[in-house]
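Participant: The following block contains a protein sequence and its predicted model.
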Amino acid sequence: MAGLGQKLEIRQGQGLVITPQLQQAIKLLQLSNMELEAFVEGELERNPLLARDDNDPDRADTNEPVEAADAPADRAEMIFEEGGSAAATDAVDARPDDVYGDASPGEKTSDRLADSNQPLGDWSTVGRGGSIEADEDLLDRVLRREISLAEHLQNQAALMGFTPVEHAVALALIDGVDEGGYLRVELLELADRLGWSVERIEAVLVRCQSFEPTGVLARSVTECLALQLKEKNRLDPAMQTLLDNLELVARRDFGQLRALCGVDDEDMAEMMAELKALTPRPGAAFGGEPSQTVVADVFVKPDPAGGWRVELNADTLPRLLVDKRYHAVVQASARSDEDKTFVAECSAQAAWLVKSLDQRAKTILKVASEIVRQQDAFLAFGVECLRPLNLKTVADAIGMHESTVSRVTSNKYLATPRGLFELKFFFTSAINSTDGAASHSAEAVRHKIKLMIEAESAEAAVLSDDRIVEILKEAGVDIARRTVAKYREALRIPSSVERRRLLRTG
C-alpha cells in the first residue's frame, strides 16, 4: 500500500478569467443612458482623479492636463449609401482630452453668497442662498410641483376628526393606495401588523372612502364605481346588478344584462350612459412619481447623398477625463506605501473607465449601424417591409459575439424618421413564405393582421382567424391559425364574435 505524502506539481491549462475591469466593461454595455449617468456620478464621487469635462471645446490651451483618448466616438458616423455599403468616418480635429467629442460646453453657474441679515420675506434669494436668476430652474420646479394623491388623502385624514389611533390606521391605509387610487393592501394583513381587528379597520376604511376624489380607496373596480354612484344617489338594485356583471358589459352582452337587471332597452341605455360617465381610476388625476423620458441613444437621419446617416446622441455620452495635474500633486505628496498604492489604483481605474466608455460608445454605434443596414427597407417603406433579423446575423456581420450584441441592444433606443424604437424592436422572428421566397418578419405580419381587422365594418363580414390565415396564405405568408390568434391577442384585439357584437351595437 502506497504511503501518503505531499508533493508539488506544475500543470498547464487554459481557462477564462474575467477580471474586474472586464466585468465593468460588460456592465457598462447593458446600462441605459440614465443608468450610465448614475454610474458615472458614483465613480466621480469615489475616484478623485476623475473629472467631468465641462470646458469649452474650442479652448486654445493645448496643455490642459488630461488623459489622452482615442478618436471620439460621438463624432463617428456610419453613412449607408444606396448600395448598402457602410463607411465609418472619424473627426480628425478632436481634442485629445475629450473622450466623446466636441459636445456643447456645460454652463456653470457661480455660487452667490446670501446676505445673512436678509429678512425671510425677501424673495430675492431662493434655495441654498443663490439668486432667483441662478436658481431659476429650482423655483420653477417648486411652483409647478403637483400634489401627490397620498398627500391629498393625508390632508383630508387630518381634518376627519379621527382619534390618534384611527388616524394612524388611516395613514396606513393611505400608504397602501396605488397611483390609480385603489387599496392594494389586505385588511387581514394590516390587522395582524397593527394589532387591530379587521372590523375596526374596515370602519376606518369606510370613513376614508368618503375622501375626494370619490371612489378612492376602493378594493375593486366594482366598489370604486359603486362609491361614485352612491354619492349621486343612483346605486339602485338594477345598477348594483350591472356592476356585479361587468364582464358582461365588457362583452356587450346587453340581452343577458337586461334579463339580469330586469330593465328594458331604454333603461339599459341610460344605465350604460351613467356607467361611462364614471371614473374607473380616480387617483390618476394627481401627480405621481415623475415619469422618465426615453432619450434616444442613436439618431438615424436621411443622408442628402442617399442612404442613411447614423450618429450617436452626444448628450447621452458622459465626457470624462483624468486630471493629470491633480494626479501629479497627490502622487508627489504620497509618503506611505498605502497612499502610493491608492493613487496608482485610482489612476488605473480612471484610465480604464475612460477607455471603457469610449469603447461602449463605439460598440453601440457599430451595432446600430448594422441594424440600420439590415432594416433599411423598414426606414424607407414602413413596418410591412421589416425583415426577419436575429442576434447571430448582426453579430456575424460585425465580428462580435451574440451576447455582446444582446447587451448593447438592451435599453437602447434608436430615433428614426418613423419614430423612436428600442433596438430590440428590429429583431423579429421569421415566418416562412408559401412560395419559397424570402421569409416574412413576424412584426410585419402582425401589422398586416391589424390593418385587416381595422378595415372591418358593420356592412362587411368580420374576419375570423381562419379567414385571416387564408388571406395571408394568398399573400404568400405560411402561418398557422393558432399563430394568428396569438398575434391578435397580443394586439389586444377581441375575437371575431366579440368584434361582430361591437359593430352591431355601435
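Facilitator: Structure's in. What do you need?

Participant: Every contact and neighbour count from this point should use C-alpha atoms.
Facilitator: OK.

Participant: so who does the residue nearest in space to the middle of the chain touch?
Facilitator: The structure's the chain has its C-alpha centroid closest to Val294; by Cα atoms, centre = their mean the separation is 6.2 Å. Contacts for Val294 (Cα atoms under 8 Å, 6 or more residues apart in numbering) come out as Tyr413.

Participant: Next one for the comparison:
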Amino acid sequence: MALSPRLEFRQAQSLTLTPQLMQSIRLLQLSHLELNNFVEDELLRNPLLERGDGAEPGEPDIPEVVERSTEITAYEDTVDRGDRIQDADSIADGYDTAVENVFPDQTAQDQLNPASRLDRNGSSEAGEAPDIDQFVASRPVLSEHLEAQSNLILRTAADRLIARYLIDGLNEAGYLTADLDALAEQLGAERADIEAVLLALQGCDPVGVFARSVPECLAIQLRERDRLDPMMQALLDNLELLTAHDMAGLLRVIGCDREDLVDMLAELRRLDPRPGLAFDSGPVETVVPDVFVRRGPDGGWQIELNTEVLPRVLVNRVYYASVTKQARAPGEKAFLSDCLSTANWLTKSLDQRAQTILKVAAEIVRQQDGFLTHGIAHLKPMTLRMVAEAIEMHESTVSRVTANKYLATPRGLFEMKYFFTTAIASSDGGGDHSAEAVRHRIRQLIEAEQVTAVLSDDTIAEMLKQEQGIELARRTVAKYREGMNIPSSVMRRRRMKNSQQMA
C-alpha cells in the first residue's frame, strides 16, 4: 500500500486552561489578606478599576437634607445654640481685630498648649483628628534593648561587634542559637574572646538571656538572686528526673530531704525560663473569620459572608467610554480593551469566589449540625469528596476553598479544614465516628481518672469499645494520646502520687 500525504478534518473537544481561568482558580485558595493585596496591585495596574466602598462612579455625593419641624425641645435648642456658637477667630474677624484683643486669656492658654486647639469634633486646626496611635507607647524590642546595654558595658569596638553578632543569634525566647566556633571563624576572633563577651552579656536585663539551655537560663537567674548553691545546681543538672516526675530519684541524687526539695521547686517556679518573650518580637495578627454562622430565628443556621474583609471593586465604564473616544493609536485602544476585559474578569471572579465559599460553608454547616448544636462529641466524619458531591463541584475546588478560611460559630472560631476528619468504623453496626471526637473522648477519660485507677492505653481502648462501639488498637490510642501531648499512664500515675506527697 503506497503512502501519500492527504488532508483530513477532525472534530475534537479539549479543555484548555487559559491564564484567566488559572488565575480564577488561584483566587479560591487565597486568604482575605492575600486577596486584598492582589486587588491592590490590580487597582494600581488597571485604570478602569475603582474601589466600591463609596458611591457609584459618576454619581456625586449629595448631602442628605433633613426637614425639621418648627417646634423644638429645650434639649434641641441647647444643642443648636452650642452649634451656633462661633469660635474666637470668627468673632475677632467680625470686629476686624486680632484675637488677643478680644480674648487675651484664651490666647495665653493657646500659646501654652497650642496642640490643644481642637474643634468640637476633636479635629485639629489642620482639619484632621489626632491619631490615637501617636500617643500609644511602643513596646521595646529585645535586640534594641540589649544593644543599648552592650554599648555601656563593653569598652572596645571589637567587643561591641561580637556583641552585635551574639544579639543577632538570639531567638524569641532569648536563648543563644549561634555556634560560638562558627562565629569565631566568621569574625576571625578567638573563642575565648567571644566567651568573655558572652559572659558579660549574660548579666544584661532581662536576666537569663544569652543562655544556651534551660538549666543555664535558670542558673543565671538564680546566680543573680544569690540562690545558686551546690544543691540547687545539682537540681538543675538533673532536670530530666524532674520532667519524669521521679522525685525519689531526685532526692537520692541531690541528697536533700523532701522539705528542701519542695522549697527549691517553689524557687524554680518563680523564675522565667523564656525571658525574651517579655519583649515585642512582632505584630500580633488576629484571625478574622471569612464566614459567620449564627442561629436563626426559626431554629436553623444563618450563614453570612464577612463583607468587611472582602474587597469591593467596580468597573468605571464612563471613564472607559471617554478615554476610548480620544484614543487614536491602535496600541492605546488595545490597552484599554485589555484593561476592560481584565476588570470584568476580576469582578466576576470575586463574585464567583464569594458564592463558592458561601456554598461550601453552607454544606459544612448542614453536615455538622450536630457539632454546632451539641459539641465536639457529635462531630461527624466528613471528607472533601462528600462536600464536593453534595454541591456538585470538583474535590480540588473544595480543597482550595477551605484553605486558609475560617468559620465563626457559636462554639468558637474554626478553620474550615478542622471539620474534615477521617472516619472510624463502629463495631456495633452504628454510624461512623470522627477521629477528632474520639480524641476528645480519650482526653475526657484521662482527665477524669483517679490516682488509684490510672487508665492504660489498653483500658482506654476497651472502654471506647464498650461505650460507643469504637474499636481501636492500643497503638492507635497511644498515637492519639501522644498527639495531644498527654504522657503515658506510668508518667501520669507518678505525677499524681508526687503531687499528693508534695501537698
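Facilitator: Right, received. Where do you want to start? Note that the structure is a prediction, hence the values are computed from the model and not measured.

Participant: Where does the aligned residue in structure 2 for the residue nearest to the centre of structure 1 sit: helix, strand or coil?
Facilitator: Counting by TM-score structural alignment, Val294 of structure 1 corresponds to Val287 in structure 2. Recorded secondary structure, Val287 of structure 2: coil (DSSP: H, G, I helix; E, B strand; the rest coil).

Participant: Kindly report the same for Gln134 of structure 2.
Facilitator: Per three-state DSSP, Gln134 of structure 2 ends up helix.

Participant: residues near it, how many?
Facilitator: By other Cα atoms under 10 Å, 8 other residues sit near Gln134 of structure 2.

Participant: Also Thr316 of structure 1?
Facilitator: With other Cα under 10 Å as criterion, Thr316 of structure 1 counts 18.

Participant: and Asp159 of structure 2, that's in a helix?
Facilitator: Yes - under three-state DSSP, Asp159 of structure 2 falls within a helix.

Participant: What sits closest to it if chain neighbours are left out?
Facilitator: Nearest residue to Asp159 of structure 2 in three dimensions, chain neighbours excluded: Val197, at 6.4 Å (Cα to Cα, 6 or more residues apart in numbering).

Participant: Which strand or helix spans the counterpart of Glu199 of structure 1 in structure 2?
Facilitator: Mapped onto structure 2 by TM-score structural alignment, Glu199 of structure 1 lines up with Ala192. According to DSSP states H and E, Ala192 of structure 2 maps onto helix 191-201.

Participant: Over to Arg81 of structure 2?
Facilitator: helix 74-84.

Participant: What range does the following helix or strand past that helix cover in structure 1?
Facilitator: Next helix or strand after helix 74-84 of structure 2 toward the C-terminus (DSSP H and E): helix 88-94. Alignment of helix 88-94 of structure 2 against structure 1: no match, by TM-score structural alignment.

Participant: for the following helix or strand past helix 88-94 of structure 2, which positions count as buried?
Facilitator: Once the chain leaves helix 88-94 of structure 2, the next helix or strand it forms, by DSSP H and E, is helix 99-102. For helix 99-102 of structure 2, a neighbour-count test (16 or more other Cα atoms under 10 Å) marks Val99 as buried.

Participant: chain center to helix 99-102 of structure 2, what's the gap?
Facilitator: 55 Å (Cα atoms, centre = their mean, to the nearest Å).

Participant: Same check on stretch 30-50 of structure 2?
Facilitator: Centre-to-centre, stretch 30-50 of structure 2 and its host chain are 22 Å apart (Cα atoms, centre = their mean).

Participant: For that stretch, list every residue counted as buried.
Facilitator: 30-32, 35-36, 39, 42-43, 46-50.

Participant: show me where structure 2 has strands.
Facilitator: 49-51, 291-295, 301-305, 313-315, 406-409, 412-415, 423-424, 433-434 (DSSP state E).

Participant: Mind putting those strands into a markdown table with distance to Ala178 of structure 2?
Facilitator: Output for these, formatted as a markdown table (distance: least, Cα to Cα, whole Å):
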| stretch | distance to Ala178 of structure 2 |
| --- | --- |
| strand 49-51 | 48 |
| strand 291-295 | 44 |
| strand 301-305 | 47 |
| strand 313-315 | 48 |
| strand 406-409 | 38 |
| strand 412-415 | 36 |
| strand 423-424 | 45 |
| strand 433-434 | 44 |
